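Peer 1: predicted structure and sequence below. I'll ask about it afterward.
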Amino acid sequence: MTTNNSESLNQVFREAREWPIIPLLEEIITTLSRWFYERRTNANSCPTPLTVDVEDIMRQRYEQSRYMRVTPINISEFHVKGEPLDGLVNIEEHSCTCREFDIDKIPCIHGITAAMHRGVDVYSLCSKFYTTEFWRMAYAKSIYPLPPEIEWLIPEEVKSKVVIKPVKLIPPGRPKNKRIPSRGEFPKEKSNFASESSSKKVKGKVSDVDGGKKQRKCSNCGCYGHNKTTCKK
């Protein structure tokens, strides 16, 4: 239902996919190396405990939580009242009846209100995968370029293998270069202008006769079922 990583990379390397294998690998390595460097730089310059996007979400929810009211139930559960709905928060289980806390693994407005009432650090309630530390760890490694071919260390068992050209049956017609939509995707509808222009290219007129079945109308005699080329008059 969604575009996964492989489809996204196919779109990025759409032109490079037509290249030989070694230039294609060099393009992939160069692109990934640039991405890692940019993300590593952004992660190292982030001053907040959480990533930039999650930090913005936390600030927005903190502003909304200032207008909520808390009723303690026990040491870990709190009933938080406010708009647009109330919530029953469990601080120990990181859960709330609004389900935002459970699914996003980020404290909802009810969770932030309950944490502030109990004196718990709201950042400790976030998943560790949203922290800047994990962001930096994700891009800590460096990707190096492909060395020259003379420096390659190829094992003997690989050198001894004979690789022949695979048997490939080329179907007739122009090869496809567009992605086939996955199940559940809806292709973009053509505009009215495109449909009208394509209909103008068809010789002869088309009309609905005989119970809705479309038939051609001859421009010579005006009858249906044939065109000017096959007209006998």
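Peer 2: Okay, I see it. Residues are numbered from 1 along each chain as shown.
Peer 1: C-alpha from now on. contacts and neighbour counts both.
Peer 2: Noted.
Peer 1: list the contacts of stretch 24-42.
Peer 2: Around stretch 24-42, the neighbours that count as contacts under CA atoms under 8 Å, 6 or more residues apart in numbering are 13, 16-17, 136, 139-140, 142-146.
Peer 1: ok, so of the residues you listed, who is nearest residue 192?
Peer 2: Distances from the contacts of stretch 24-42 to residue 192 were compared by CA to CA; the smallest belongs to residue 13, at 32.2 Å.
Peer 1: quick check: the closest one vs residue 92, distance?
Peer 2: When CA to CA, to the nearest Å is applied, the distance between residue 13 and residue 92 equals 46 Å.
Peer 1: comparison target, given below:
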Amino acid sequence: MSEGFNSVLLTTRSKPIITLLEEIRLYIMQRWAKNRSRISSFTGSISPKIQSRFRKESQLTKSWIPSWSGNKLFEVRHMSNSGDKFVVNIDDSSCTCRTWMITGIPCCHSLAAMKFLNIDGEQFIDPCYMKSTYEETYSSIIYPINGANMWNITPYPDVSPPHKRVLLGRPKRK
């Protein structure tokens, strides 16, 4: 994220601080407005990228066989006898492959267990991927500002840089 932000500001880095800050404000204002308009095109309650990733994971469930242990605890093994087994606890939102815990998106093992119980896997997707969270993130507005010629003139004197003092003693060698 920071590398992408830095690449946008390459041309403005050499400008004075006020101009740099104005460019940053303008960039963020336009980007947030674009993201707000993108939210309105979302269909469903999950962002599109996460929805496609969720679909891919749910397609992989065909090759996993869940074995119910009790409550919402499962042992999920692969169709081939390759020895791949994972323990899924739906109540804790955990799987021993750790994909679900790390990403917040249910893995194919947990989705296979959820299908066994007829539970909708979308309910277990982390709230940070929901449309409502995305809307809340970009709900605040960065307001536009008038140009410097429209600013109110204050009765105070303009701020100038401090006077350069001549230090006593012999100057230091560089």
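Peer 2: Cool, the structure landed. From a predicted model like this one, the values you see are computed outputs, not experimental measurements.
Peer 1: what's the TM-score here?
Peer 2: Here the superposed chains carry a TM-score of 0.80, computed using TM-score structural alignment, normalised by the length of the second structure; 161 aligned residues with a CA RMSD of 2.7 Å.
Peer 1: before we move on, back to that, buried ones among the contacts of stretch 24-42 of the first structure?
Peer 2: Buried residues within the contacts of stretch 24-42 of the first structure, defined by neighbour count using 16 or more other CA atoms under 10 Å: 16-17, 136, 139-140, 143.
Peer 1: let me know the closest of those residues to residue 213 of the first structure.
Peer 2: Of all these, the one with the least separation from residue 213 of the first structure (CA to CA) is residue 17, at 44.6 Å.
Peer 1: what about the longest helix in the second structure?
Peer 2: If each helix of the second structure is counted by residues according to DSSP state H, the longest one is helix 17-40.
Peer 1: against the first structure, where does the next helix or strand after that helix fall?
Peer 2: Helices and strands here follow DSSP states H and E; after helix 17-40 of the second structure, the next one along the chain is helix 48-59. For helix 48-59 of the second structure, the aligned range in the first structure is residues 52-63, judged by TM-score structural alignment.
Peer 1: what's the average distance of that stretch to the second structure?
Peer 2: With both structures laid over each other, stretch 52-63 of the first structure and its partner residues in the second structure are 0.7 Å apart on average (mean CA distance after the TM-score superposition for the first structure).
Peer 1: ok, residues contacting that stretch?
Peer 2: Surrounding stretch 52-63 of the first structure, the residues in contact under the criterion CA under 8 Å, 6+ apart are 46, 48, 106-109, 112-113, 130.
Peer 1: buried residues of it, list them for me.
Peer 2: By 16+ other CA under 10 Å, the buried positions in stretch 52-63 of the first structure come out as 52, 54-55, 58, 61-62.
Peer 1: over to stretch 67-80 of the first structure?
Peer 2: Within stretch 67-80 of the first structure, the residues scored as buried using 16+ other CA under 10 Å are 68, 70, 77-80.
Peer 1: fine by me, we can end here.
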